[in-house]
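In: sequence and predicted structure are below.
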Amino acid sequence: MGTDIRERLAGLGLRLPEVSAPKGAYVPAVRSGSHVFIAGQIPLTGGELTATGRVGAEVSPERAKELSRQCALAALAAADSVAPLESVVGVVKVVGYVSSAPGFVRQAAVVDGASELLLDVFGEAGRHARSVVGMDILPLDAPVEIEIVLQIAGDDRP
């Protein structure tokens, strides 16, 4: 991606948040060879949930899309803690989980918030495979959760 990643973030009016402490027995991100696997990120502000509830009930789809974007930005912060974002050569996969009210079927539009952020930040290198899953409930009653796999330049160390 190159050294302009921080400038691109700033140009988008974004800054990486602090990496949130895990809410369980795991780490926020792991580097394995040329990939960074980022644990599922829920929308946190100052370590607390930004919003709770199901999309299509307590949380509007539009708000959930914003929260999905927030999760993706948090995922980039987690990735940066194990490999500099400047070393990212591509986004491999995004998995989005959406806590959905009965009858809500627009989960893909919610997770577009994360996908669009990655395209805004990485350009063509931000194009990725994706899965989206509607859930009855997510941890801590979060409306969305996003996990990402990035490819990075460098050695193939485990």
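Out: On my side now, so go ahead. Remember, it's a predicted structure, so these values are computed and weren't measured experimentally.
In: could you use CA atoms for every contact and neighbour count after this?
Out: Noted.
In: contact partners for the most centrally placed residue in the chain?
Out: For the chain, the residue nearest the mean C-alpha position is A72 (2.4 Å; C-alpha atoms, centre = their mean). Residues near A72 by C-alpha atoms under 8 Å, 6 or more residues apart in numbering: 41, 114-115, 117-118, 146-148.
In: next one: A125
Out: 1, 89-91, 119.
In: which ones among those are found in helices?
Out: L119 (DSSP state H).
In: and A10, how many neighbours?
Out: 13 (other C-alpha atoms under 10 Å).
In: correct me, but V27 touches Q41?
Out: No. Counting by C-alpha atoms under 8 Å, V27 sits too far from Q41 to count as a contact (11.2 Å).
In: just give me the neighbour total for the nearest residue to A74 once chain neighbours are set aside.
Out: In this structure, A74 finds its nearest non-sequential neighbour in P17, 6.2 Å apart by C-alpha to C-alpha, 6 or more residues apart in numbering. P17 has 16 neighbouring residues, counting by other C-alpha under 10 Å.
In: who are the packing partners of the helix or strand harbouring R8?
Out: If you go by DSSP states H and E, R8 is part of helix 5-11. Under the contact definition 3 or more C-alpha pairs under 8 Å, 6 or more residues apart in numbering; DSSP states H and E, helix 5-11 sits against helix 107-122.
In: one more to weigh against that first structure:
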Amino acid sequence: MGAVEARLAELGLELPEIVPPLAAYVPAVLDGSRVYVSGQVPMVGGVLAETGAVGEGEGFVSPERAKELAAVCALNALAAVKSVVGDLDRVERVVKVVGFVASDPSFTGQPGVINGASELFGDVFGDAGRHARSAVGVVALPLGAPVEVEVIVHVRD
């Protein structure tokens, strides 16, 4: 077990199995020193952890729960990175995170939701986990997921 996976264990987290593609794409592509990770939804054990739009009140996924699900997406992204580089200790920096939040039209807290992913990367990688980011509200996501996260990381040879 490398240092990154040991850090995950210290945080009480376990790297999941890679989420198989849901359509005609691959989970991650290594291109030179960059890994481009396809959008990851909050799959846990092959099942979507929750469905629905994020918002306030009855019938919506709460922003707090959506933030937790964004962290699940980030873990799935790390599994995708490992699938193409073999060892997460090769990650030199998380470069960019793009988060999508299926949102009630009145919901404007997308940045807080995607903090779930950003904070996980910071907890795991320290300063190397600080990244550029976008957090976007959308009408719907694949399979009815409330959140989706894609990542670009820089790796060393």
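Out: Structure received. It should be emphasised that the depicted structure is a prediction, and the values quoted were computed from it without experimental measurement.
In: how alike are these chains, TM-score-wise?
Out: After superposition, the two chains reach a TM-score (TM-score structural alignment, normalised by the length of the second structure) of 0.95; 152 aligned residues with a C-alpha RMSD of 0.8 Å.
In: strands of the first structure, residue ranges please.
Out: Under the criterion DSSP state E, strands of the first structure are mapped to 29-32, 35-41, 44-45, 48-49, 88-99, 129-135, 144-152.
In: residue range for the longest one in the second structure?
Out: Matched against the second structure by TM-score structural alignment, strand 88-99 of the first structure falls on residues 91-102.
In: check contacts around the spatially closest residue to E116 of the first structure that is not a sequence neighbour.
Out: Nearest residue to E116 of the first structure, sequence neighbours excluded (C-alpha to C-alpha, 6+ apart): R69, at 7.8 Å. Residues in contact with R69 of the first structure (C-alpha under 8 Å, 6+ apart) are 111, 113-117.
In: can you find the partner of R69 of the first structure in the second structure?
Out: Checking TM-score structural alignment: R69 of the first structure goes with A71.
In: how far away is that match from Y25 of the second structure?
Out: Applying C-alpha to C-alpha, to the nearest Å, the value for A71 of the second structure to Y25 of the second structure is 22 Å.
In: quick one on the thing from earlier: the residue nearest to A74 of the first structure touches L73, doesn't it?
Out: Yes. The pair P17 of the first structure / L73 is scored as a contact, 7.5 Å apart, by C-alpha under 8 Å.
In: tell me the one of the contacts of A72 of the first structure nearest V132 of the first structure?
Out: I146 (9.3 Å; C-alpha to C-alpha).
In: doesn't V110 make contact with that closest one?
Out: No. Contact criterion C-alpha under 8 Å: I146 of the first structure and V110 do not qualify, at 10.8 Å.
In: outside of stretch 33-43 of the first structure, which residues touch it?
Out: 27-31, 49-51, 67-68, 70-72, 74-75, 78-79, 82-83, 142-158.
In: check stretch 93-107 of the second structure too.
Out: 52-56, 60, 110, 113-114, 118, 121, 125, 128-141, 145-155.
In: repeat the analysis, applying 6 Å as the threshold.
Out: Applying C-alpha atoms under 6 Å, 6 or more residues apart in numbering, the contact partners of stretch 93-107 of the second structure are 53-55, 114, 128-129, 131-140, 146-154.
In: aligned partner of A142 of the first structure in the second structure?
Out: Using TM-score structural alignment, A142 of the first structure sits opposite A145 in the second structure.
In: and what of E124 of the first structure?
Out: So, by TM-score structural alignment, E124 of the first structure is matched to D127.
In: H154 of the second structure versus A66 of the second structure, what's the distance?
Out: Per C-alpha to C-alpha, A66 of the second structure is found 27 Å from H154 of the second structure.
In: neighbour-wise, which of those two wins?
Out: Taking neighbours as other C-alpha under 10 Å, A66 of the second structure and H154 compare with A66 leading, 30 against 20.
In: list the contacts for the more buried one?
Out: By C-alpha under 6 Å, 6+ apart, the neighbours of A66 of the second structure are V113.
In: is it correct that V155 of the second structure is in contact with R90?
Out: Yes. Between V155 of the second structure and R90 there is a contact at 5.2 Å, judged by C-alpha atoms under 6 Å.
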